[in-house]
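Colleague: coords please:
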Amino acid sequence: MADADTQLKKVLKPIHLWAIAVALVISGEYFGWNYGWAVSGTLGFLYATIIVTILYITFIFSYTELTTSIPHAGGAFAYAYKAVGPIGGLIAGYATVIDFVLATPAIASSLGAYINFLHPELPVLYVALAFYLLFSVLNIIGVKESAIFSVVITILAIAELLLYLGIIAPSFKTSNFFSNGMPFGWKGIFAGLPFAVWFYLAIEGVATTAEEVRDPKRDVPKGYIAGLATLVVLALAVSILTGGITDWRKLSNIDYPLPEAIGIVLGKDNTWTKLFTSIGLFGLIASFHGTVLAYSRQIFAIARSGYLPGFLGSVGKRFKTPHAATITGSLIGIAVLLILQSTSQIIILSVLGALTMYLMSMISLFVLRKKQPDMPRPFVSPFFPVFPGIALLLSAVCMISIIYYNPLLSAYFFGGLILVLFGYVATGRHKRPISDDLLKETLA
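Modeller: Model (predicted):
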């Protein structure tokens, strides 16, 4: 068995998992998705959102089979390692780290933009850096404490979105929503796919807390399914109602679409507008906190298995949390924030990581069904092989679309993957046995 220096505390319950699932994603309802309007129009983006919603429904029901069968903090890394070996594990691990680590600078930038909207004297960048410091510390203090925080902040974020919908709904006009709804034709639907993915991106991060769940076989499915249902309703409601209050082009290229939308409806100096913008930070904070939690566990798990320097795979003696992995992930995110100051570009890179991880996970599911049909599966993917097949197909469609419309960013992402693979193979690490006792047990 793994020693105490590499074991995480089992403290999480279904309510915590639901909160973490929603918290990881809910900022996607607050910003980022509106960039999809700029390349799709309102109607084109709605079609893109429906496609991506089907992708996530089929993916989560399939992914939960892997999460409950192999409750490991590495998530997709562990599943791919068991299914297709060290190289597959490395690809999935790289993709998942990019997914979570690059989501945080996008959220941090939007946090800065929200606060700058209220207080123009506060620079966006400095506010973003302050949030990195605050939530790195919170996640180091302890997972139970941060999970309780997730529950509270998630409930507040959902309440705020419901308040937002109630305020703008009376101003919704179908003529606004359908006006110039597909200016780029059917091609625009594919261009909008990465921004539709942003509505749900990072919900898979619940898997990285599997080792900290008291009863992962029963509790993980409950958390995933409840979280996804909550997010589907909110994503569709926010995008549709917001698109009908004004000319959507006024909201398609900013980091704070919801405060701007309320400002259009009520006036920017209205008390409700200022109040909403203030409490609007709840949703962004919830996701920022959740992604810090997710990437720290992912880096920790990969390092514990020998893929990264050993100090990243240790936990603190006092709080039993992966402090070194948390700090390292935060430093990488800050560097990306300083180098890539375009939120839409950061989102696309994060989505590339997510889709690569989805592809590897669904491939792993099919391989494990064939190689190990008798492996204990507390939760079985419904409608197999249809659900994982749809998830695999739609992930591939989204990936091809992003590569077509964003060749340079795609080259950065895959270039990084090639460098990582080359270094891994050149040093012979792919031939060495893993050092993670917990993962060894799942391979038995």
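Colleague: Could you use CA atoms for every contact and neighbour count after this?
Modeller: OK.
Colleague: can you pull the contacts of Lys146?
Modeller: Rather than Lys, residue 146 is Ser. Contact criterion C-alpha atoms under 8 Å, 6 or more residues apart in numbering gives 138-139 as the residues in contact with Ser146.
Colleague: tell me which element it falls in.
Modeller: Taking DSSP states H and E as the definition, Ser146 sits inside helix 143-168.
Colleague: for comparison, sequence B:
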Amino acid sequence: MQKADTPGLKKVLKPVHLWAIAVGLVISGEYFGWNYGWAVSGTIGFLVATLLITVLYITFIFSFTELSAAIPHAGGPFAYAYRALGPVGGFVSGYATLIEFLFAPPAIAFALGSYVHFLYPAVPVLYTALASYVLFIGINLLGIKESATFSLVVTLLAVGELLLYMGLVAPHFEAANFLADPLPFELPGIFAALPFAIWFYLAIEGVAMVAEEVKDPKRNIPKGYIYGLGTLVLLAMGVMVLTGGVANWQRLSSIDYPLPEALGIVMGRDSNWTQLFASIGLFGLIASFHGCIIGYSRQLFALARSGYLPGFLAGVNARFRTPHRALVAGGMVGCLALLTGTTDQVIILSVLGAVVMYIISMISLFSLRKKEPYLERPFAAPFYPWFPAIALALSAVSLGAIVYYNPLLSIIFFSGLFLMLGVYLLLGKHRRKITGDALLEVK
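Modeller: As a prediction, this is how the structure comes out:
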């Protein structure tokens, strides 16, 4: 619990900022990472996987927005699960969300390094990735309004760039390329590709973590989510289909820079358009990297403020009103991940955290509808209970597929969860009710 005289977070964000954060958090998923799905399922198999995951996110976001608008808390999913399911549910949701947002940035940092290396082969990938953490943690320390304005600028540039990319490659699209060996691994391949399809949309739910910094959150959070999701669906489908039809997709299925590589194939690696795209392509990665830093810092801050993590992480800088300690601590974890993992592995860990959180969030929505029928809900999930039920079912299928095809990483993820949960229970922290936070108190 924070002391009364402790500086709080500033309420300055508007719908346009939320759109920028929502799209910015995710848009790097259109630049890289998803193409690993081709390696396990082919183009048609991955298209099927992506359509399934698109349905998951449409139903999930429309359901999740009910929670975000009703309980605008920096903890996001942790806060919803705590209120609906109690301290243990809150802990599990908080752990899963933290893993998602701590391990998404290293994957993006790897891609940033790869894009720079594509342009300047003498520059090592790892050096660029580590430098990215230092630079963008520094930007985030300056304040949420400044960070959100930066997100808006780079997100607009990134969206414009993807539209330019689609315009450049569309004349070179050939259906024969997209349909070449389209479903090499059939149904098992589709299930194996689900985590890479999730990467198209992963982290859009991070908007919930700036809820305490939004003006009129009960009206503006739904707007940010809905506009952001619509933008991302159009970009994801356009980029995936057009890229698969301009070149040999197998050649693009295992690299961190598929878009400039595809453009280099059809227009020449030394083409001015290829070089320009690779240069400004960094904006999409920067937007997501920057947004995920906002996400993990607010999650660390909220968990520490509520007693789930050491209290010093809940410190807020008196001048800039930003959670400076959480920003630095999460950055240290990300840098360690850079030194030990590879892009596809950290993507899987991040997706594991996300899917577990999605499941708990939908269970929390059903629970709160039953426990608190009179809770003010400025936005109600449409087609209830079907939308949250579909999101819950598809999330459970995705979790099963990820665990089946990635047993070692799943063991690491769940071992960490049970170890930390055991410590939490042994210390008796589950018996300490969070006080002084009206948003977490059942009415």
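Colleague: Would you pull the TM-score for this pair?
Modeller: The TM-score (TM-score structural alignment, normalised by the length of structure 2) is 0.99; 442 aligned residues with a C-alpha RMSD of 1.0 Å.
Colleague: ok so, going back, in structure 2, point out the residues matching the helix holding Ser146 of structure 1.
Modeller: Alignment note (TM-score structural alignment): helix 143-168 of structure 1 is matched to residues 144-169 of structure 2.
Colleague: Now the matching stretch on structure 1. Mean distance?
Modeller: Here stretch 144-169 of structure 2, set against structure 1 after superposition, deviates by a mean of 0.4 Å using mean C-alpha distance after the TM-score superposition for structure 1.
Colleague: on that earlier part again, go through the helix holding Ser146 of structure 1 and flag the buried ones.
Modeller: Neighbour counts over helix 143-168 of structure 1 (16 or more other C-alpha atoms under 10 Å) mark 143-144, 146-151, 153-158, 160-161, 164-165, 167-168 as buried.
Colleague: Check which element follows it along the chain.
Modeller: Counting by DSSP H and E, the element after helix 143-168 of structure 1 in chain order, helix or strand, is helix 174-178.
Colleague: Now do that next one: distance to the chain's middle.
Modeller: Taking C-alpha atoms, centre = their mean, to the nearest Å, one finds helix 174-178 of structure 1 lying 30 Å from the centre of the chain it belongs to.
Colleague: And the host helix or strand of Leu394 of structure 1 against structure 2, how far off on average?
Modeller: Element membership of Leu394 of structure 1, judged by DSSP H and E, is helix 386-405. Compared with structure 2 after fitting, helix 386-405 of structure 1 deviates on average by 0.3 Å (mean C-alpha distance after the TM-score superposition for structure 1).
Colleague: ok, residues contacting that helix?
Modeller: Everything outside helix 386-405 of structure 1 that qualifies as a contact, by C-alpha under 8 Å, 6+ apart, is 51-52, 54-56, 58-59, 61-62, 190-191, 193-194, 348, 352, 355-356, 358-359, 362-363, 365, 381, 410.
Colleague: how close does Ile400 of structure 1 sit to Phe366 of structure 1?
Modeller: In this structure, Ile400 of structure 1 and Phe366 of structure 1 are separated by 21 Å, where distance is defined by C-alpha to C-alpha, to the nearest Å.
Colleague: Tyr295 of structure 1 too?
Modeller: According to C-alpha to C-alpha, Tyr295 of structure 1 and Phe366 of structure 1 sit 26 Å apart.
Colleague: Of those two, which one has the most company?
Modeller: Neighbours around Tyr295 of structure 1 and Phe366, counted as other C-alpha atoms under 10 Å, are more numerous at Tyr295. The numbers are 29 against 15.
Colleague: Contacts only, for that one.
Modeller: Each residue near Tyr295 of structure 1 by C-alpha under 8 Å, 6+ apart is listed here: 97, 100-101, 325-326, 329.
Colleague: Could you say which helix or strand holds it?
Modeller: Per DSSP H and E, Tyr295 of structure 1 falls inside helix 281-304.
Colleague: Not counting sequence-adjacent ones, nearest residue to Phe276 of structure 1?
Modeller: Counting by C-alpha to C-alpha, 6 or more residues apart in numbering, Phe276 of structure 1 lies nearest to Pro259, which is 6.8 Å off, once chain neighbours are set aside.
Colleague: How many residues are close by that neighbour?
Modeller: 24.
Colleague: Surely it and Trp272 touch.
Modeller: No: Pro259 of structure 1 is not in contact with Trp272 according to C-alpha atoms under 8 Å; the separation is 9.8 Å.
Colleague: and the residue lying closest to Leu125 of structure 1 once chain neighbours are set aside, how far is that from Leu293 of structure 1?
Modeller: Closest residue to Leu125 of structure 1 in three dimensions, ignoring its sequence neighbours and counting by C-alpha to C-alpha, 6+ apart: Gly112, at 6.4 Å. Distance, Gly112 of structure 1 to Leu293 of structure 1, using C-alpha to C-alpha: 20 Å.
Colleague: Mind checking which of these two has more residues around it?
Modeller: Set Gly112 of structure 1 next to Leu293 and count neighbours by other C-alpha under 10 Å: Leu293 wins out with 29 against 24.
Colleague: who are the neighbours in contact with the more buried one?
Modeller: When the contact criterion is C-alpha under 8 Å, 6+ apart, the partners of Leu293 of structure 1 are 139, 326.
Colleague: What residue in structure 2 is paired with it?
Modeller: Under the alignment (TM-score structural alignment), Leu293 of structure 1 pairs with Ile294 of structure 2.
Colleague: residue range for stretch 227-234 of structure 1 in structure 2?
Modeller: Counterpart in structure 2 of stretch 227-234 of structure 1, with TM-score structural alignment as the criterion, is residues 228-235.
Colleague: Buried residues in that stretch, which are they?
Modeller: Judged by neighbour count using 16+ other C-alpha under 10 Å, the buried positions of stretch 228-235 of structure 2 are 228-229, 232-233, 235.
Colleague: which secondary structure element contains the spatially closest residue to Leu440 of structure 2 that is not a sequence neighbour?
Modeller: Distance criterion C-alpha to C-alpha, 6+ apart; nearest residue to Leu440 of structure 2, sequence neighbours excluded, is Arg83 at 5.3 Å. Assigned by DSSP H and E, Arg83 of structure 2 belongs to helix 77-85.
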